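Q: the amino acid sequence is not available; the structure is as follows:
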């Protein structure tokens, strides 16, 4: 399939998803499914996950597994809170980037220079991040210090003022609120599209726009420049890259430091959302970002889809627990479409070649569709515990499905030593 063809398929897929969401909204009566408020919340929740995943993508494309994203994000949150209350949001942004980059540098020194196992080093970063920040808080935020007088405590920084940088995108959200009026009509599809567009364009934080722009920028740098080709070659076959004169050590260092900086930027976004640093505010988003990157098959577009999925389900959980039940119907309809596509290929050579495995997958999909539809018909109220873990369950299920087509960089996680090809 050509690249243009892939873009067409992606656009058709987005259109089908919006149509399904509109249909589910009409059938279930849950108007919040495509409301501008939900979409805006989903975008806000998806950004730190997407930034962490973007950091993982840079590191792993260069062949360095980075499960230390959570620790790097923690460093970003603390340094953003520390600098932000003293010198303002711009200083918080810079300090958060540098804090995350520091974590990336530590990971690069351990894995690239000393050849430490990437997983062990990542775990160490995840342990060091909270430990270092707690130590710094106890030293700098204790009673009697200027920070404590400004409102800081052992587990929180003082408030970061002026961190709300919101804009409304021109044309769609300036002037009369036409999208809001269309959304309030609740007309099929038209109101849904208006709600989605309004949520994506009305009162958007500048950091959100920056994070979204980083996705195509990453694609351009990694897939359209000589530097990107060298970086990806270091993740596929570093010894072949070495034979062509590429400084693999330097490339890996740059990639992992950038990886940490992106994770730190995700931490800055969390600090701006809360107007201060709070201990534990990352809540595992670094790990979820890593999962989103894997779901996206180590590519920016797929990463954006994975982060958006988690952000949407998390926003749905936070805004209304009853609407979560509508996900059962949505999942059943998706499985129905999948089965329809497979049935159309029953006589194709590809389906015959896959044999029993494909038929088993189809049978499991049919069973899952029936179960989801039955749950939607019979369940009126989900237990609070299940509602709380819904985003994580959805993420795991999608990862299980997507794992059939994943292809990681060939030298990802391999310890590289110049001249010692394995």
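A: Structure's in. What do you need? What you see is a predicted model; the values in this text were computed from it and never measured. Numbering: from 1, shown residues only.
Q: all contacts plus neighbour counts: C-alpha atoms, from now on.
A: OK.
Q: in which helix or strand does residue 70 reside?
A: helix 69-87 (DSSP states H and E).
Q: after that helix, which helix or strand is next?
A: Following helix 69-87 toward the C-terminus (DSSP H and E): helix 89-108.
Q: what's in contact with that following helix?
A: 68, 71-85, 121-122, 125, 129, 160-163, 252-253, 256-265, 267-268 (CA atoms under 8 Å, 6 or more residues apart in numbering).
Q: same thing with stretch 292-311?
A: 41-47, 49-50, 53-54, 56-57, 60-61, 215-216, 218-219, 289, 291, 391-392, 394-395, 398-399, 402-403, 405-408.
Q: hmm, back to that, angle of the helix holding residue 70 against helix 89-108?
A: 150 degrees (axes from the mean of the first three to the mean of the last three CA atoms, to 10 degrees).
Q: tell me how far helix 69-87 lies from the chain's centre.
A: 19 Å (CA atoms, centre = their mean, to the nearest Å).
Q: which parts of it are buried?
A: 69-86 (16 or more other CA atoms under 10 Å).
Q: in addition, the following structure is provided for comparison:
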């Protein structure tokens, strides 16, 4: 099933590439850039999933990612990219621990605590940046010195063969080659680590007793307590892990861009929450949502021509969403998706390019439209965000 969906998606991309003459749609360079953009977002979505599976809503992901970017900048320029990753994770854990203390121990509203972290973290990062980076060689008040990039790997031989096929620009075949070449050429070890963490999270949460207990705290904490589960402990572990993943996302962002910069996260923590919801609080789904954002972000970096072709892609995607929603009985949502799909299709055929002012906003608009209209049958953890006090079920 998933294989057929992937083949159909590449067929559509290939058709649009031929029609629009936009070779960047399926180029290996675009795939590589999409992976780089998707990794921080996937880590933010994974962070949100861990917290909410434990029953705690964490909208402080953006702030924890900011802490991660600063930690990466501080350690990275002195000791290298892996120190950057470790220190970014550590500061993310600090942010997660702060959120856990506020929400689990003191019963502070989860939204208020998350907003507070989102307000405090950027200010703290900017203050520390001025303190540690202003006089550092190559640094400044709002940026760190340069960070060395993480090692990259290429599958020898296969990359060259796929590159030759990609260069032929054959229908579908070259597009498949371009996508595959992007997945086996100059792939950062950080991307590999992120993929392993997504798989590992799925295994831990759905295949181990620990994961069952943690998820029970988000579904029915009083029942879990009656069976001897220390609900507070598992909520703490869930939120601390959430902070660690968010910090990793910030660290990956700083390392891949080569330095810490003020305002670097650009709302990715909130987009990560959208990807988590789109993925129905499951690792595979949130990875799909993160990849969607990464792909549109990569096309935006390619310029106006690629974004113009994206209008047609978005129109087709929304029409498909309209059909799916109609078959599911969501007629109003189907009509909205269909109308927007027709509108974007008309915009593509009635224009030659997208205004430069809208190119940078394309990833956010496309992601939110598709995630918002495609989501259905969502089932969040039943007690996520609800206050819990020990012994309340007695």
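A: Looks like it came in fine. None of the values given here were measured: they were computed from a predicted structure.
Q: for the alignment partner in the second structure of residue 103 of the first structure, the count of nearby residues, please.
A: Under the alignment (TM-score structural alignment), residue 103 of the first structure pairs with residue 95 of the second structure. Each residue near residue 95 of the second structure was counted by other CA atoms under 10 Å, and the total is 30.
Q: and residue 283 of the first structure, by the same measure?
A: If we define neighbours as other CA under 10 Å, then residue 283 of the first structure has 11 of them.
Q: what span of the second structure is the helix holding residue 70 of the first structure aligned with?
A: With TM-score structural alignment as the criterion, helix 69-87 of the first structure aligns to 61-79.
Q: equivalent analysis for stretch 28-37 of the first structure, please.
A: Against the second structure, stretch 28-37 of the first structure falls on residues 20-29 (TM-score structural alignment).
Q: residue 256 of the first structure touches residue 63, doesn't it?
A: No - with contact defined as CA atoms under 8 Å, residue 256 of the first structure does not reach residue 63; the gap is 9.6 Å.
Q: more neighbours: these two, which one.
A: Set residue 256 of the first structure next to residue 63 and count neighbours by other CA under 10 Å: residue 256 wins out with 34 against 31.
Q: before we move on, the earlier item: which neighbouring elements make contact with the helix holding residue 70 of the first structure?
A: helix 36-61, helix 89-108, helix 118-140, helix 248-274, helix 285-295 (3 or more CA pairs under 8 Å, 6 or more residues apart in numbering; DSSP states H and E).
Q: okay if I get the ones you listed as a markdown table plus distance to residue 233 of the first structure?
A: Putting these into a markdown table (distance: least, CA to CA, whole Å) gives the following:
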| stretch | distance to residue 233 of the first structure |
| --- | --- |
| helix 36-61 | 8 |
| helix 89-108 | 18 |
| helix 118-140 | 19 |
| helix 248-274 | 9 |
| helix 285-295 | 19 |
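Q: of all those, which one is nearest residue 338 of the first structure?
A: Residue 338 of the first structure lies closest to helix 285-295 among those, at 18.3 Å (CA to CA).
Q: average offset between the closest one and the second structure?
A: The superposed helix 285-295 of the first structure is, by mean CA distance after the TM-score superposition for the first structure, a mean 1.1 Å from where its aligned residues fall in the second structure.
Q: where in the second structure does the following helix or strand past that helix fall?
A: Sequence-wise, the next helix or strand downstream of helix 285-295 of the first structure (DSSP H and E) is helix 300-319. Under TM-score structural alignment, helix 300-319 of the first structure corresponds to residues 283-302 of the second structure.
Q: and that stretch, how far from the first structure on average?
A: Stretch 283-302 of the second structure sits 0.7 Å off on average (mean CA distance after the TM-score superposition for the first structure).
Q: start and end of stretch 344-364 of the first structure, how far apart?
A: Start and end residues of stretch 344-364 of the first structure are separated by 17 Å (CA to CA, to the nearest Å).
Q: list the contacts of that stretch.
A: For stretch 344-364 of the first structure, using CA under 8 Å, 6+ apart, the contacting residues are 339, 342.
Q: list the buried ones in that stretch?
A: So stretch 344-364 of the first structure, judged by 16+ other CA under 10 Å, has buried residues 351, 362.
Q: ok, stretch 377-388 of the second structure next?
A: Under 16+ other CA under 10 Å, the buried positions of stretch 377-388 of the second structure are 380-385, 388.
Q: make a markdown table out of the residues you listed and add secondary structure.
A: Below are those laid out as a markdown table (DSSP: H, G, I helix; E, B strand; the rest coil):
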| residue | secondary structure |
| --- | --- |
| 380 | coil |
| 381 | coil |
| 382 | coil |
| 383 | coil |
| 384 | coil |
| 385 | coil |
| 388 | coil |
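Q: ok, which pair from those is furthest apart?
A: 380 and 388 (17.1 Å).
Q: is the aligned partner of residue 367 of the first structure in the second structure within a helix or a strand, and which one?
A: Matched to the second structure by TM-score structural alignment, residue 367 of the first structure sits across from residue 339. Assigned by DSSP H and E, residue 339 of the second structure falls within helix 331-350.
Q: check residue 234 of the first structure too.
A: Per DSSP H and E: helix 226-236 holds residue 234 of the first structure.
Q: and the next helix-or-strand element following that helix against the second structure, how far off on average?
A: Of the helices and strands lying after helix 226-236 of the first structure in sequence (DSSP H and E), the nearest is helix 238-243. Its match in the second structure and helix 238-243 of the first structure itself, once the structures are fitted together, sit a mean 0.7 Å apart by mean CA distance after the TM-score superposition for the first structure.
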